[in-house]
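Asker: Sequence plus predicted model, see below.
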Amino acid sequence: MAVFLVGITIVIWHQPNADGPKAYGAGKGCPLILVQLESFQNFLLNQSVEGQPLTPVLNSLKSESLYFPHLFQQIGRGNTADAEFTVNTSIYPVGAAPMSSKYGNRKLPSLARLLHKQGYIADTFHVNDVSFWDRNQMYPALGFDTYYDQPYFRKEKFNRFGPSDEELYRVGFNKLNALAKQNQKFYAQFVTVSSHFPYTIPEERKRLKLSGPLHGTTLGDYLTAVHYADYALGTFIGKLKQTGLWNHCVFVVYGDHFGLNKKKYNPQKISDSLDIPYHKHISTFNVPLLIHLPGQHRGRTVDQTGGQIDILPTIANIMGIDLGEEGFTAFGQDLMNAGHNIVGMRYYLPTGSFFNDEVLFVPGKKGFTDGTATLIRTHKRVQDITPYKQDYDLIMDRMKRSDNYVGHLPLR
C-alpha cells in the first residue's frame, strides 16, 4: 500500500525560478531524511574492485540526485559527533574539544529548530548508547525531539558498536512510516556505524568477495565494510520506495569523515591498489554529498567546492527557509547558489587551512608565508601562493567569529 502525504506541493528542482535562488523551496513541506555515513570518502563512488562495484546503491542514487564531488570534512576532536554538530548548526568545530561535550549545555540554533517552526518534529537514530560522545547532551542542545539509541534495537552483535545498519534502518523506517501515516512532517537523522574502524564485520554479512592482493588487508577490510554499508542503505531506500515516501521526501547522504587515516595508509599504495589518483590530504578529506529531491529523476553534478558547514544552508534553501528572514547565523553557504566559497579546516590540518574553488591551502610553521597550495582537481602544487592571502585572512577571521559566536550562546 502506498502512503502519500497530504498537502505537499512538489516543486521539481530543475524548473526555472526567475524570482529567487536555484532550488529554493524544492522540498518545502516534505519529509527530510539525513543519513550520515561512517568513515565514508568520496573516492569510493563509481569504483570497482575485482569486477565488483564498491557502492552500487550510491552510484544509482547519484544518477538521479544532486551530487557534490568537492565537499570536505571539517571535524575536530569529536570526529563523527562533530560532523553531526556542524551539519545541524553551520558552526565550526573548535578543534581541540568535542563540540558535543563542550557545548552540549547550550541552546543551539539548528536545523531542527528551524523546521520546528514549519510544524516538523525532529528525531535522530543511532544504534550505540546515546551517552557516547555525550550525545545525550548534544541532541537536546540541537533541538531533537526524540533520540533512538541502543535500547530501541535488537541485541545484534555486528561490530563493537552493536547492531548493523540494516537494523538501524529497519527501526527508523518503521517509526517514519508511522509518522507519515499520521501526516506528520518530520526531519530524521540517521548516524551509521557498520563501516566504523577497525572495519571488521561478520563473515556471513560480507558481500564484497575479495580473493586478490587486497584479501586479508586492512584496506580490503575497509572496502568490504563500506560495501556492506552501501548495501544496507539500499534496503532503506527500497522500503521508502515501496511505501511511496521516496517520491515525497528530501533525502540527503553525506560522509562524516575519512576512513583511511593518512598516518596509517600510504597514499601511493592506495593509488596503486585501486588505480586512482589519491592525494594524502585532498582525497582523504573529500567526503560525498548527495541530495535527492522530490520528483527528481535525473542527476546533476554541482561542482561548487564546499564543506559540512555548507550543508545546513543548502538544505534550508531546498526546504524553502530563508535564513536571513529567520535571523539565523550560518558560517557556511548554500552550495546551490554560492559564488566564491572558502571552507576552513583545523585539528587534522593546521589552523588556517582551507579549501576554496581552486586549491587546498595548508599553512606552514610561519603561517601563510611558508604555506602550500595544491589544486583540488588535479593535485598539482601551485608555486605562487600570493593570490590566496585574502582567503587565508578571511578564513582565520571567520573561524574566530564562529568560536566567539558559539561561546556566547545561552545555556539551556
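Answerer: Received it, and whenever you're ready, just let me know what you need.
Asker: contacts and neighbour counts: CA atoms only from here.
Answerer: Will do.
Asker: Next one: residue 158 relative to residue 201, how far apart?
Answerer: 6 Å (C-alpha to C-alpha, to the nearest Å).
Asker: before we go on, here's another structure to hold up against the first:
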Amino acid sequence: MRSVLKRIRNGLDTRAGFFTLIVFLFWLKTYIVYQTEFTLGISDSMQKFLLAVNPLPAGLLFFGIALYFRGKKSYWIMMIVDLIQSLWIFSNILYYREFSDFISVSIIKSSGSVSNNLSLSISQIIHPTDFLVFADIIILAVLLFFKFIKVDYSPAKRRYAALVTIASVILFACNLSLAEKDRSQLLTRTFDNNYIVKYLGLNFYAGYSGYQAYHESLTKSKASSKDITKILAYIKKHRSVANMSYYGKAKGKNVIIFHLESFQQFLINYKVNGKEVTPNINKFYSNKNTISFDNFFNQVGQGKTSDAETMLENSLFGLPSGSAMTTYGTTNTFEALPAILNQRGYSTAAFHGDVGSFWNRDNTYKSWGYQYFFSENYYKVKSGYSVGYGLKDKIFLKQSVKYLQQLPQPFYAKLITLTNHYPYELDKKNQTIAKTKTGDSTVDGYVQTAHYLDQAFGEFISYLKKSGLYNKTMIVVYGDHYGISNNHKKAIAQLLGKKSVSSYDLAMFQKVPFMIHMKGLQGGINHTYGGEIDVMPTLMDLLGIKNTDTVQLGNDLLSTKRNQTVVFRDGDFVSPKYSKIGSTIYDNNGKVVTNKLTKKQKASVNKQEARADKTLSMSDEIITGDLLRFYKPSWFKKVNKSDYSYKVSDALKELKAAQKKSGTSLLSENGGVSTESLFKTDAPELK
C-alpha cells in the first residue's frame, strides 16, 4: 500500500502527473455541475456518454498549453486556466438558476445596460455550495505551497505537449461527430443553448456564442435589399386576413399597454388559503368588454422583458442569445408600433420606474418612435419607495398620472410595472396575502408581489374611470414572461396541484395573460393559440391601420383563419393539436405520441417544425442584417432618432408645447386642473 502511495506521490511530483490530476479534477467538477445545476434533458445512453466526455477536449487543450513551458511557469499557467474555467462555471451556475440559460458573449457585451440592482438578485440566487467549484484550486494551491506536491523543473518536452494538443482536437472531432449523429443540424439549427452544452460542453458554448456575436456583425455588413425581398414574399403568403367584425373598432381611441412584470396565466383566479391572489385582474379578465386569451404564450429568450417588448411593438423575435434591444436597438432601423401611431397623430410615451439605460431603453425607444420616455429621473424617489429593480408599482403608477394627463389625445402609452420581479421580495407593511408553502423560497413569495401588483392595477383602473379616460381608451394588459423558471419543477407541481410535471406541462406553464378591453367591445374568452409575436398585428387591425405590406412575423389573433403554431425562441412549438418539446411530440392532452404518428401526421408535424425554423431564421436575418433599412411601406416615414430627447427639461418643455398646440390632453380638457388627486392608493409609504 505504501509503495502504491509513494508511486502516486512521485507521479504527482512530475509535470505530467500534476497535469493529469488537474485535468481530472476539472473534468469531475464540470460533470458534477452538469448533473446537479443544469437541466440538460439527457434522454439516452449516447447523450450520457457525450455529457461525460465533452469537458475533456477543452480541458486537454487549455491545460495542455502549460506543457509547452517548464518549471513554475507551467504550474502557474495550469492554475490560472483552472481559475478562469471555474469562474466561467460559477457564473453560469448563477445565471442558469435564474434564466434557465447560459451566459453568451452578447449578454456579456450588453451587461452594462442591465447590471443595476443585480446584486440583490445574485444574493438571492447564490448558494454556499456554489463555491465548491473553486475547491480543487484551493486544495492544489495548498499542496503546492506546502510542497506536498513539488514543482518539476525538468525541460519541457514539446513533442508530448503537441501530442496532447493533437489528442484534444481529435477527441473534439469525435465528440462533434457523435453529437451530430445523435442530433442532426446541431450547429445550424441553434435555437436552444442547452443542446450545445449537453453535446459539446460549456467551453465550446463560450466559443460558439462568441462566433455568433461575430457572425451577427458580419451579417449586417453583408446584407442587401435582396434579403428582405424574399422575406416579404413569405410574409405576404402567410399573412392572416383581418376579422372585419373587429377591424377598426378602436380607431381613434387612446391605447394603454399595461405591462404585468413576470406575470403568468396560472395566477388568474388562483387562490391561496381561499383568498384570490389577483381579484382586480380576475374581474378585468372576465369583463364582458374584455377579450381574454387563455392560450397566449410568452416567447422570450435570453432578453426576457426586452424580448417581450421587441415582439409586442415590432412583431419580431428576440435573438437566440443576448438582447436585440441592447445589441441593435441603437443602430438598427425599425418600423415599430409607436412610430406608426405617432405618424397617425398619436402622442407616444413609455413609463418605467427604473433608470432609462436598463435594456438600452433610452436609445431603443427613440428607434421605435417614442416621443417621451418617463424613466426614474422623472419620478420622486425616496427611501422606501423602491424595491428590487425600481419604484414600487403603486407609487410608480400614482406619479405616472402627472405625465399621462398631459399627453395630447389620442395617445399610445406603455406602463411597465416592476414590483413582481425576481426575487419577489416585499416589505411586511405591503404584504397582504400569505406566501405559498412549496418549501421553495424563490417561489413562495411570488404570490405576494403578484397580489401587490394586482392592487396597483386596481387603483390604476379606478383612476382611469374617475378621470374619464376609461371610456376613451383601449386597455391592453399582458404578462411579459414567466415568473417561475422551469428549474423549480417540484414547486410548480405543487402550485398546479400535480404530483409531478412533464415537459409538456412546463410548456403550458409558459402561458401569460393577454387582454384587450374597450367600452363596447364584444368580449369573452378566446381560445386561439398565440403569443407575443401576434400582438402588434392584432392591435393594428383593431385600430383600423392598413397592415398588408408591413414586415411582421405574427398574425392577428382575432382572424378567423390563422395558423395557431406558437413558436418558442428555442425552436420548440405548441399548437392546438400537436406540440414539439425537445425531440418529443405531444398531443393536446399532453400524451407522448412521438412514435405513434401516422405518415400524414408526421408530415403535418414536420411542416410545423419547418415553419418554426423559418420564422425564427427570418426574424434573426431581419434584426442581425438590419434589413428594414432596405424597405419601408410607402405610407411610413423613417424614424429620425434626433427628433427625440429624453432629458427631463427638454421633454417637459416639448410636452408643454404639444399640449398648448393640440388642446386635447386630459389636463387641458379639465381646464388645467390636475387629475392627480383622483388616483387613490393605500400605499403605506405615502401616508
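Answerer: Ah, there it is. Quantities reported herein were computed from a predicted structural model and do not represent experimental measurements.
Asker: Next, the TM-score between them, please.
Answerer: For these two chains in superposition, a TM-score of 0.85 is obtained (TM-score structural alignment, normalised by the length of structure 1); 375 aligned residues with a C-alpha RMSD of 2.4 Å.
Asker: before we move on, back to that, what about residue 158 and residue 201 of structure 1, which has more around it?
Answerer: Taking neighbours as other C-alpha atoms under 10 Å, residue 158 of structure 1 and residue 201 compare with residue 201 leading, 21 against 17.
Asker: That one matches what in structure 2?
Answerer: Matched by TM-score structural alignment, residue 201 of structure 1 corresponds to residue 426 in structure 2.
Asker: hang on, the earlier thing: so for residue 158 and residue 201 of structure 1, which residues contact both of them?
Answerer: Common contacts of residue 158 of structure 1 and residue 201 (C-alpha atoms under 8 Å, 6 or more residues apart in numbering): residue 194.
Asker: Which residue range of structure 1 does the longest helix anywhere in structure 2 align onto?
Answerer: Longest helix of structure 2, by residue count under DSSP state H: helix 71-99. Per TM-score structural alignment, helix 71-99 of structure 2 has no counterpart in structure 1.
Asker: Then stretch 205-221 of structure 2?
Answerer: Going by TM-score structural alignment, stretch 205-221 of structure 2 sits over no part of structure 1.
Asker: where exactly do the helices run in structure 1?
Answerer: Under DSSP H, structure 1 gives helices at 56-62, 80-89, 99-102, 111-116, 135-142, 165-181, 218-243, 267-274, 282-285, 311-318, 323-326, 389-407.
Asker: Relative to residue 208 of structure 1, which of those is closest?
Answerer: Set against residue 208 of structure 1 and scored by C-alpha to C-alpha, these come closest in helix 218-243, at 5.4 Å.
Asker: Figure out how far that closest one is from the centre of its chain.
Answerer: Centroid displacement of helix 218-243 of structure 1 relative to its chain, using C-alpha atoms, centre = their mean, to the nearest Å, is 16 Å.
Asker: That one aligns to what range in structure 2?
Answerer: With TM-score structural alignment applied, helix 218-243 of structure 1 matches the range 442-467 in structure 2.
Asker: Check which residues of that stretch are buried.
Answerer: 442-464, 467 (16 or more other C-alpha atoms under 10 Å).
Asker: Likewise for stretch 152-159 of structure 1?
Answerer: For stretch 152-159 of structure 1, by 16+ other C-alpha under 10 Å, it's 153, 158, 159.
Asker: In contact with the equivalent of the first one over in structure 2, which residues?
Answerer: Put plainly, it is residue 153 of structure 1. Aligned by TM-score structural alignment, residue 153 of structure 1 pairs with residue 379 of structure 2. Going by C-alpha under 8 Å, 6+ apart, residue 379 of structure 2 touches 353, 396, 399, 400.
Asker: which residue in structure 1 lines up with residue 607 of structure 2?
Answerer: By TM-score structural alignment, residue 607 of structure 2 lines up with residue 390.
Asker: Just give the number of residues close to the counterpart of residue 331 of structure 1 in structure 2.
Answerer: Using TM-score structural alignment, the equivalent of residue 331 of structure 1 in structure 2 is residue 553. The number of residues packed near residue 553 of structure 2 is 23, by other C-alpha under 10 Å.
Asker: Residue 553 of structure 2 is in contact with residue 533, isn't it?
Answerer: Yes: using C-alpha atoms under 8 Å, residue 553 of structure 2 makes contact with residue 533 at a distance of 6.7 Å.
Asker: okay, and the common contacts of the two?
Answerer: Counting by C-alpha under 8 Å, 6+ apart, the shared contacts of residue 553 of structure 2 and residue 533 are 315, 316.
Asker: For residue 479 of structure 2, give me its contacts.
Answerer: Neighbour list for residue 479 of structure 2: 259, 260, 261, 262, 263, 264, 265, 298, 512, 513, 514 [criterion: C-alpha under 8 Å, 6+ apart].
Asker: and the residue nearest to the spatial centre of structure 2, what does it touch?
Answerer: The residue lying closest to the centre of structure 2 (C-alpha atoms, centre = their mean) is residue 304, at 1.8 Å. With contacts taken as C-alpha under 8 Å, 6+ apart, residue 304 of structure 2 has the following neighbours: 480, 481.
Asker: Residue 299 of structure 2 too?
Answerer: Residue 299 of structure 2 touches 307, 308, 317, 481, 531, 532, 533, 567, 568, 569, counting by C-alpha under 8 Å, 6+ apart.
Asker: The same query, at a cut-off of 7 Å, please.
Answerer: 531, 532, 568, 569 (C-alpha atoms under 7 Å, 6 or more residues apart in numbering).
Asker: Ok, residue 82 of structure 1 next?
Answerer: 75, 76, 93, 98, 99.
Asker: now do residue 338 of structure 1
Answerer: So residue 338 of structure 1 contacts nothing (C-alpha under 7 Å, 6+ apart).
Asker: where's it relative to residue 393 of structure 1, distance?
Answerer: Relative to residue 393 of structure 1, and taking C-alpha to C-alpha, residue 338 of structure 1 is found at 20 Å.
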